[in-house]
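Asks: Give me coordinates for this.
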Amino acid sequence: MSDIVIQAEGLVKSFKGFRAVDGLDLTIERGMIYGFLGPNGCGKTTAIRMLTGLLTPTQGSVEVLGLSVPKDAEALKYKIGYMTQAFSLYGDLTVLENLNFMGTVYGLTRAQRKERIAEVMDRYELTQLGDRFAGKMSGGQRQRLALAAAVLHGPQLLFLDEPTSAVDPESRRHFWEQLFDLVDEGTSIVVTTHFMDEAERCHKIAIMEAGQKRLDGTPGALMSAMGANVVEIEAPNLRDIRRHLLGTEGIVTAAQLGARLRVLVKDTIPDPEGFLKSNPQTASATIVEQVRPNLEDVFVTATGEGRQ
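Replies: Have a look, this model is predicted:
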């Protein structure tokens, strides 16, 4: 069995001349959570739909689990699970009816459906909700039902498109623990998100902007090699300091976080703390200290004005 679950080269998808995905190369290894991080409209969902065989690429080649996509999309659907961003099950069917229907779609026998439905309902805390109409469920309950349906047939590879966008922080945290349980059992996962804390949970991520992959790698490696140092400033006039620094050579960006200003200084400046302390605008600062970068800092340096 190959260690590579997805191999894509030069993937392009155009809609009436607009390139939603532009030259995407991917190598995704088995047994990991690989995340697409980026804002709405950056091409994450379009990429996922091409990888699942739901969209035909304008250019490029894709292999998923050793199958050529979209040519082998029909065979692929039995090996993958797909949880869409919007709840896509039937609101006028009960939990049991939805799961039974999905089991039929995936070709499970009646005995297999009975066994697997009982397993996923227990695992995702749906046992007491079997007769509940999906349309009457809370956001967290619908999320659990959607995940149960996506893994009902035991897929090797699971695609999740912004799966936690409509749930509370506690449900998000619990959901991610469930994903790691699946990985521990051998499932590989591809997930899209615009939440930085979720991206940091992934084994590897691709940062997307305007249909292109700007960076990819482990979160730790990307933070270590982002091309800027992070310095936090505490001062009484942070808004004035920020406005001045944004026009200063060597400053990537500055953003206020509570009582501190978080400043990204290009790594071509050898002493970022000294550089800021020597600036007349920061003379009133009580604290100027270099801190550990986070994934949001990486995203800022890799996209938009941060790339300039």
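
Asks: contacts, neighbours, all on C-alpha from now
Replies: Noted.

Asks: who does the lengthiest helix in the chain touch, helix- and strand-wise?
Replies: Using DSSP state H to define each element, the chain has its longest helix at helix 169-184. For helix 169-184, there is no helix or strand it packs on, judged by 3 or more Cα pairs under 8 Å, 6 or more residues apart in numbering; DSSP states H and E.

Asks: what sits against the nearest residue to residue 230 once chain neighbours are set aside?
Replies: Spatial nearest neighbour of residue 230, chain neighbours left out: residue 264 (4.8 Å); criterion: Cα to Cα, 6 or more residues apart in numbering. Contacts for residue 264 were tallied using Cα atoms under 8 Å, 6 or more residues apart in numbering; they are 228, 229, 230, 231, 251, 252, 253, 254, 297.

Asks: Repeat the analysis, applying 7 Å as the threshold.
Replies: If you count contacts by Cα atoms under 7 Å, 6 or more residues apart in numbering, residue 264 has them with 228, 229, 230, 231, 251, 252, 253, 254.

Asks: ok, of the residues you listed, which one's closest to residue 61?
Replies: Of all those, residue 61 sits closest to residue 228, with 34.8 Å by Cα to Cα.

Asks: hang on, the closest one packs against residue 266?
Replies: Yes - Residue 228 is within contact range of residue 266, at 4.4 Å (criterion: Cα atoms under 7 Å).

Asks: the strands in the stretch 151-300 of the chain, which residues?
Replies: Taking DSSP state E, counting those that start in this stretch as the criterion, the stretch 151-300 of the chain carries its strands at 157-161, 188-193, 204-209, 212-217, 228-234, 251-257, 260-266, 287-291.

Asks: Can you pick out the residue with more neighbours from residue 228 and residue 266?
Replies: Shown here are residue 228 and residue 266; by other Cα atoms under 10 Å, residue 228 has more neighbours (24 against 20).

Asks: to compare against the first, here's another:
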Amino acid sequence: MGETKTDSAFYALIDWGTSSFRLWLVDENGSVLAQSRSDEGMMYASENGFLETLERHLALSGASFDLPVVISGMAGARQGWKEAPYIALPSALSGMAAQSVKVEHGARDIRILPGMAQKKPESPNVMRGEETQLAGIANSMPTGLVCMPGTHCKWVELKDNAVTELTSFMTGEIFSVLSKNSILKHAMEANAEFDAQNPVFLRAMRQALEEPGQVFSMFFSIRAGQLLGFEQVDEGAAHLSGLLIGAEIAAAKQIYGTGKAGLVASDRLNALYLPVMQEAGFTVTLFDGEDAVRTGLLTAAKQIKAHAGNIK
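Replies: Here you go, the predicted model:
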């Protein structure tokens, strides 16, 4: 039988979120040889089996029975596959591989990377998965402020490839809750599409940037504006998104000030956050979130491979 494309695989890299699963088979240079993705995140795997889910995707990708695996994200949470304890801040990004935990499984070496925790009574915080993205952009941005939008948006300060400060905003989750489980659900059109040039989004984000302390009083205006004929139902999502993102960035500006900042997310979220950050006074460098997590996982894989005897 001839050699297949995946015979040169170096590692299987896994980003395992709460509701998503992404796998890449890569060679030692990081070139993607095969990939598999689904919505079989931690919530699915905790009921249907983490090992079974992983092995099925590995088989679909053509992975050998002994190809090593490195995982980041919610598979390492307390309610996940096997808990990978948080590393306390400040913490060097290069230390994650050494504190990975091993899942015993035959000939396959499976490691789960830890998250990071800010253990301050006045501002406790945690992240799990985002630290791997940070490791992936470390060569380009070893020091500075980084914004990572998502369900729970993270703003992180880096210094010399170490995480020193962390702030979380529940922006994505609040959007979901308000748009689905509040009076504002009547002001939202399912699957409404908009971008950062939408005039309703622009107006809302500017209001929130200028008066972030008033944003709670602005939410009901979405519903009222439609009842009074000032806006249409297909503009509701843009209005709510503009208020939430504007308020988040205004708060981050108050905490960290402005200046240079990295922005790490999907193309969709990068495109929404970029103009708001620029309007607030940030000079932004864009990074693709998927590229960042894959690079961070590959970096950890190489460290694990090089120091296998010292990582338990």
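
Asks: now what about the TM-score between them?
Replies: Superposed pair, TM-score by TM-score structural alignment, normalised by the length of structure 1: 0.28. Supporting alignment: 144 aligned residues with a Cα RMSD of 6.1 Å.

Asks: what about the strands of the stretch 151-300 of structure 1, which gets the closest to residue 95 of structure 1?
Replies: Closest to residue 95 of structure 1 of the strands of the stretch 151-300 of structure 1 is strand 157-161 (Cα to Cα; 19.9 Å).

Asks: Tell me which other helices or strands the closest one touches.
Replies: Here strand 157-161 of structure 1 touches strand 80-83, strand 188-193, going by 3 or more Cα pairs under 7 Å, 6 or more residues apart in numbering; DSSP states H and E.

Asks: Columns mean neighbour count on top of the ones you listed, output as a markdown table?
Replies: Shown next, in a markdown table, are those (neighbours: other Cα atoms under 10 Å):
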| stretch | mean neighbour count |
| --- | --- |
| strand 80-83 | 23 |
| strand 188-193 | 24 |
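
Asks: Same list as before, these that is, but in a markdown table and with distance to residue 174 of structure 1 included.
Replies: A markdown table is the format used below for those (distance: least, Cα to Cα, whole Å):
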| stretch | distance to residue 174 of structure 1 |
| --- | --- |
| strand 80-83 | 17 |
| strand 188-193 | 16 |
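
Asks: mind checking which of these is nearest residue 223 of structure 1?
Replies: strand 188-193 (18.0 Å).

Asks: What angle do strand 204-209 and that closest one make with each other?
Replies: Orientation of strand 188-193 of structure 1 against strand 204-209 (axes from the mean of the first three to the mean of the last three Cα atoms, to 10 degrees) gives an angle of 30 degrees.

Asks: Could you figure out how far strand 188-193 of structure 1 is turned away from strand 157-161?
Replies: Going by the same axes, to 10 degrees, strand 188-193 of structure 1 makes 10 degrees with strand 157-161.

Asks: quick revisit: and the contacts of residue 264 of structure 1 as a markdown table, adding distance to residue 193 of structure 1?
Replies: As requested, the contacts of residue 264 of structure 1 are exported to a markdown table (distance: Cα to Cα, whole Å):
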| residue | distance to residue 193 of structure 1 |
| --- | --- |
| 228 | 24 |
| 229 | 25 |
| 230 | 24 |
| 231 | 27 |
| 251 | 28 |
| 252 | 24 |
| 253 | 23 |
| 254 | 24 |
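
Asks: Closest one of those to residue 239 of structure 1?
Replies: Sorting the contacts of residue 264 of structure 1 by how near they are to residue 239 of structure 1, with Cα to Cα, puts residue 254 at the top with 10.0 Å.

Asks: For that closest one, give its distance to residue 231 of structure 1.
Replies: Using Cα to Cα, to the nearest Å, residue 254 of structure 1 is found at 9 Å from residue 231 of structure 1.

Asks: what does residue 275 of structure 1 give?
Replies: Distance from residue 275 of structure 1 to residue 231 of structure 1, by Cα to Cα: 10 Å.

Asks: The two: which is more packed in?
Replies: residue 231 (22 against 12).

Asks: can you pull the contacts of the residue lying closest to that one once chain neighbours are set aside?
Replies: Spatial nearest neighbour of residue 231 of structure 1, chain neighbours left out: residue 290 (4.2 Å); criterion: Cα to Cα, 6+ apart. Residue 290 of structure 1 sits next to 230, 231, 232, 273 when contact means Cα under 7 Å, 6+ apart.

Asks: what would these look like in CSV with distance to residue 49 of structure 1?
Replies: Formatted as CSV, the contacts of residue 290 of structure 1 follow (distance: Cα to Cα, whole Å):
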residue, distance to residue 49 of structure 1
230, 36
231, 40
232, 40
273, 45
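
Asks: tell me which of these is nearest to residue 9 of structure 1?
Replies: Distance to residue 9 of structure 1 across the contacts of residue 290 of structure 1 (Cα to Cα) is lowest for residue 230, with 34.4 Å.

Asks: For that closest one, the count of nearby residues, please.
Replies: Close neighbours of residue 230 of structure 1, defined as other Cα under 10 Å, add up to 22.

Asks: measure it to residue 101 of structure 1 for me?
Replies: Applying Cα to Cα, the value for residue 230 of structure 1 to residue 101 of structure 1 is 52 Å.

Asks: same deal with residue 274 of structure 1?
Replies: Distance, residue 274 of structure 1 to residue 101 of structure 1, by Cα to Cα: 64 Å.

Asks: Those two: which is more packed in?
Replies: Per other Cα under 10 Å, whichever of residue 274 of structure 1 and residue 101 has more neighbours is residue 101, with 17 against 12.

Asks: Name the residues of the stretch of helix or strand the more buried one belongs to that are buried.
Replies: Using DSSP states H and E, residue 101 of structure 1 maps to helix 95-105. Using 16 or more other Cα atoms under 10 Å as the test for burial, helix 95-105 of structure 1 gives 95, 96, 97, 98, 99, 100, 101, 102, 103.

Asks: Next, the angle from the helix or strand just after it to helix 169-184.
Replies: Counting by DSSP H and E, the element after helix 95-105 of structure 1 in chain order, helix or strand, is helix 110-123. In terms of direction (the same axes, to 10 degrees), helix 110-123 of structure 1 departs from helix 169-184 by 130 degrees.

Asks: which parts of helix 110-123 of structure 1 are buried?
Replies: For helix 110-123 of structure 1, a neighbour-count test (16+ other Cα under 10 Å) marks 113, 116, 117, 118, 120, 121 as buried.

Asks: Closest to residue 208 of structure 1 out of the residues you listed?
Replies: The shortest approach to residue 208 of structure 1 among the buried residues of helix 110-123 of structure 1 belongs to residue 120, at 33.0 Å (Cα to Cα).
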